[in-house]
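Novice: could you look at this predicted model? Sequence included:
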Amino acid sequence: MSLRARCTDRDFLRRLVGLAAPISIQQLVTSSLFHLVNAILLSHLGEAALGAVSLVGRMGGIASLVLGGIAGGVSMFCAQLGARSDRGDRGNHSARGDRDDIARVLGAGLLVTSAFTLPLALAAALAPGAVLHLLSSDPGVIEAGSAYLPLLALQYPLLAVILVFSAAARSLGRPRLPLVTAGIGAAVSTLLSYGLVLGRLGLPALGVHGAGVAALLSRLLEAALLVGALYLGPRTTPRAVPLPALPFRDGTLSRFLAPTWPLVLNELLWALGTFAYVAIYARMGTGPLAAIGVLTPIQWVCIDVFVGLGSAAGILLGQELGAGNEARAYDLAVRISIVGPAFAALGGVVIAFASGLLLAPFSGVGPAALGGARTMLFMFAATLWIQVSTMISCLGVMRAGGDTRFMLLFNTGGTWLLGLPLACAAFALGLPIEAVFACTLVEEFLKMLLWTHRLRSRRWMRDLGAAPLPSRP
């Protein structure tokens, strides 16, 4: 069968879309649409409020990406261990042993996320003004952001629980449950934001503070629904997520951290790099920061439409590698690396034609900021297929194969060695925000070329289950 025929095979597309769609929809309703609704509502409060929430949201994005890296480690192990469990015995390692290993991986994921989120939440809650003052000199931005940052920080422990259990549920064949609970949380968040930001539905008008309250309450509800649904029902079915177990025995924690720490460091360094971009925008003034505040939620929505392809690739490839099917894993990786960018190229055309419709809700923003956002949206649409290609390589292929150290060099090197120096140079030369934004896109071209070479080399393929977690006494 030719490569074109394999890429358009109905069974392949059905499996890929069947996994990708729930993940993308969950990401959309929990993150992107939440930020988009907030941006639209807060744009009616002025550029300072919108810029402040955009700045704080990017700070929260750093925490979210790090937590996502830890959850990616959970998913990486659960996909391969789950495939081994479905096959029964593998040498001397029983299916029951694999389920116990999954329980200990969950425990490790929760332990590491707690160690990260609790100090971060405490620091952000106690000194929000001091943190924001380092990034912006605008008093309006600092005042508005100080009302939002402490409430955002309190969401981090809840987000850790949601991401870890969602990763386990998807990897063990239950992708729809996180989608349902996320949808309920998003609906509650939207209603509460509408009421508390603008003073509708009989609720007080709290402005930026109201947006934070709405987000915190919706996260609490989502976490409670997800954990309750996972463990109130029967836990003996093959798709059941086992109860987390302490990971200290037999070196489980160190075994979990070995391939996961590069994943987490990758997310942290990449997030710090993207946040450095935002710091540059903030130093350019309230208008450019507001333009980014308009563009960013639209970007997140568009990217998250395709993020499920990366996560689905990770699950499918992890299952094949866990089953010892390296040839099938390579073939899947090639096909997904072609299909994903092809879909994204079509999506970029749609975004370009719908730009007026996408920007229409932000009528409260000044014409200069809105014009800058429009130009940058066209630039984003033209390069979306390249960004999706690198996203699939990181979220899916390299993560599934445990090739996390190369992923660390690959993903952060482009940002810190190419994108940021170019953006800083454009800022120092006094170029407009559109030019600075263009510099942030250059790194994607380099990463796409590097990834194509890595894919063909097959050096990204590692079977994490080849040496099982230490057996229990």
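Specialist: Great, that's in hand. On a predicted model such as this, the values are computed, not experimentally measured, just so you know.
Novice: for the rest of this, base every contact and every neighbour count on C-alpha atoms.
Specialist: Will do.
Novice: which secondary structure elements does the helix of greatest length in the chain sit against?
Specialist: The longest helix of the chain (DSSP state H) is helix 47-87. Using 3 or more C-alpha pairs under 8 Å, 6 or more residues apart in numbering; DSSP states H and E as the contact criterion, the secondary-structure elements in contact with helix 47-87 are helix 33-43, helix 95-126, helix 139-154, helix 156-171, helix 252-283, helix 286-322, helix 399-400.
Novice: got the angle between that helix and helix 156-171?
Specialist: Inter-element angle recorded for helix 47-87 and helix 156-171: 40 degrees (by axes from the mean of the first three to the mean of the last three C-alpha atoms, to 10 degrees).
Novice: distance of W300 from T8?
Specialist: For W300, the distance to T8 equals 27 Å [C-alpha to C-alpha, to the nearest Å].
Novice: higher neighbour count, the two?
Specialist: Neighbours per residue, other C-alpha atoms under 10 Å: of W300 and T8, the larger number sits with W300, 18 against 12.
Novice: make CSV from the helices and strands packed on helix 47-87 and add distance to A342 to it.
Specialist: Supplementary listing: the helices and strands packed on helix 47-87 in CSV, determined by distance: least, C-alpha to C-alpha, whole Å:
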stretch, distance to A342
helix 33-43, 24
helix 95-126, 34
helix 139-154, 36
helix 156-171, 25
helix 252-283, 25
helix 286-322, 11
helix 399-400, 22
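Novice: comparison target below:
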Amino acid sequence: MRGDSGRRYGSRMALPAPADHDAPPRTPTPGQAWRTELAATRRLAVPVAMVQVGLMLMGVVDTMMVGRLSASALAAVALGNLYFFNVTAFATGMLMALDPVVAQAVGARDHDAIAHGVQRGVLLALLLTVPTALLMVPSAAVLRAFGQPAEVIDAASRFVWLSIPAIPAWLGFVVFRQTLQAMAQTRAIVLTIVIANVLNAGLDWALIFGHLGLPALGTDGSAVATTLSRWAMALLLLAAAWPRLRHALRPWLRDSARPAALWRLARIGVPIGAQQLLEFSAFGAIGLLMGRLGTVAMAGHQATINLASLTFMVPLGVGAAAAVRVGHAVGAGDAAGARRAAKAAMVWGIGFMLVSAVVLLLAPRALARLYTPDAAVVAVAATLIPLAGIFQVFDGLQVVSLGVLRGVGDTRVPMVVNVVGFWLVGLPIGVWLGLQRGMGPAGLWLGLVAGLAAVGVVLGLRVRHRLAGELRRLHHA
């Protein structure tokens, strides 16, 4: 079956050049190879970062639109979006197993392995839909347990419930996105995100406020708009990228559904999902602790974390590019190319965050005023933004390192490093400084700095260790 499907499949599918590993007529000099790698990483990282910003922008538009209704409506939608992404973080991370699996298969020019990887990714997304949806059901009880304001819980819970139908679409979109990124094909993803953002804004306008003859649904309208936009995102991406994806999805290979093979793919993805969930929840825990310090502290924290999240999109894109470039090199058996790709990603990711850090350290008050005219909130944010500047560099180091390690298929150690760094270093230090030593918001953020520094440095050392050793391709068949 495997050999026959490979002949049929391989005869029709055109693969992109994986990572400049197809031997050129002349062997490039080390300097030429380095410049080529820097350029290739940049070309892949920029659109991936744009996609991340676009996904973030959809939530921003939701909250801005409902903010015209009332402060409680704004809080409800923000809380609903936060709940959705925290609950789906594990499933999304699991599907990132496609990064090394598909990228290494592309590097090896292994058509069967690409098809198996994508088809198993689709099946895994469908299997993950059910438990993810079940975790959405008790949203009201969970929000009450975490002491959220009573006046927003009902609306936030309805937002979550109305978002449940979007789960298979969201996870399907992730499968297609990771596959296309692994093939270094990003144009269709960028186009899809642009269209989805326009659609989401238009649906928000119509369904929240009751335009175009539609009923005014308020916060419920925002949830319906987001759900419809996520379905549009998945279907648009599948349609726009069908020339690239169709040979990975058709014909359906019978052994793609073998439980043992699905389990091997899941074993690669589970640590990635756990790492994402642990990181998301650590930042969420700091936010909940910040709420104990009052509304002003919480507002200053939200402004700062939003600013840091925007700058983080660039190294996040670089990390995704690193997973692809390193994966291509490993699949092609090019250890030197894998090391070169890792170094190029570090240069771009850390270099950008150094520039970002300088800006945050030099202009904290000006940046804070972009978010609010409230003098008290500006004062809090102005103390936190320089701390965000410090952790920028470590944040860039950790996310690029994660991408490199994902490219070589190393997912378990990063999960352990995240547990120790965020939960055994960062949070305890933040609680001690912020709540017990009376340093308030700055103390909680110093905990974040400590946690990120620990994670970033250890993962950077892990990258150095892994790339110095033998690099073997993953096999999940």
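Specialist: Looks like it arrived, so ask away. Quantities reported herein were computed from a predicted structural model and do not represent experimental measurements.
Novice: winner for burial among the helices and strands packed on helix 47-87 of the first structure?
Specialist: Ranked by mean neighbour count, those are led by helix 399-400 with a mean of 34 (mean count of other C-alpha atoms under 10 Å).
Novice: show me what that helix is packed up against.
Specialist: The elements that helix 399-400 of the first structure packs onto, with contact taken as 3+ C-alpha pairs under 8 Å, 6+ apart, are helix 47-87, helix 286-322.
Novice: and those helices as CSV, adding distance to W460 of the first structure?
Specialist: Converted to CSV, those look like this (distance: least, C-alpha to C-alpha, whole Å):
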stretch, distance to W460 of the first structure
helix 47-87, 13
helix 286-322, 11
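Novice: okay, helices next: where are they in the stretch 301-450 of the second structure?
Specialist: Taking DSSP state H, counting those that start in this stretch as the test, the helices found in the stretch 301-450 of the second structure are 335-362, 364-369, 375-408, 412-418, 427-431, 440-468.
Novice: now distance to V51 of the second structure too, for the ones you listed, in CSV please.
Specialist: Formatted as CSV, the entries for the helices of the stretch 301-450 of the second structure read as follows, by distance: least, C-alpha to C-alpha, whole Å:
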stretch, distance to V51 of the second structure
helix 335-362, 16
helix 364-369, 24
helix 375-408, 16
helix 412-418, 24
helix 427-431, 30
helix 440-468, 24
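Novice: quick one: which of those is nearest R267 of the second structure?
Specialist: If you check each of the helices of the stretch 301-450 of the second structure against R267 of the second structure by C-alpha to C-alpha, helix 412-418 wins as the nearest, at 9.2 Å.
Novice: what's the local residue count around L134 of the first structure?
Specialist: Around L134 of the first structure sit 10 other residues, with neighbours defined as other C-alpha under 10 Å.
Novice: that one maps to what in the second structure?
Specialist: Residue correspondence, TM-score structural alignment: L134 of the first structure in this structure matches A145 in the second structure.
Novice: gap between its match and L69 of the second structure?
Specialist: In this structure, A145 of the second structure and L69 of the second structure are separated by 26 Å, where distance is defined by C-alpha to C-alpha.
Novice: give the contact list for V48 of the second structure.
Specialist: V48 of the second structure makes contact with Q181, T186, V190, G317, V318, A320, A321 under the criterion C-alpha atoms under 8 Å, 6 or more residues apart in numbering.
Novice: excluding chain neighbours, what is closest to the first one?
Specialist: By that I understand Q181 of the second structure. Closest residue to Q181 of the second structure in three dimensions, ignoring its sequence neighbours and counting by C-alpha to C-alpha, 6 or more residues apart in numbering: V324, at 7.0 Å.
Novice: what sits against the one you found?
Specialist: V324 of the second structure sits next to D99, P100, A103, Q181, A182, M183, A184, G407 when contact means C-alpha under 8 Å, 6+ apart.
Novice: quick one: map it onto the first structure.
Specialist: Taking TM-score structural alignment, the alignment pairs V324 of the second structure with I315 from the first structure.
Novice: what about that match, distance to A345 of the first structure?
Specialist: Here the criterion is C-alpha to C-alpha. By it, I315 of the first structure lies 24 Å from A345 of the first structure.
Novice: sweet, I'm off.
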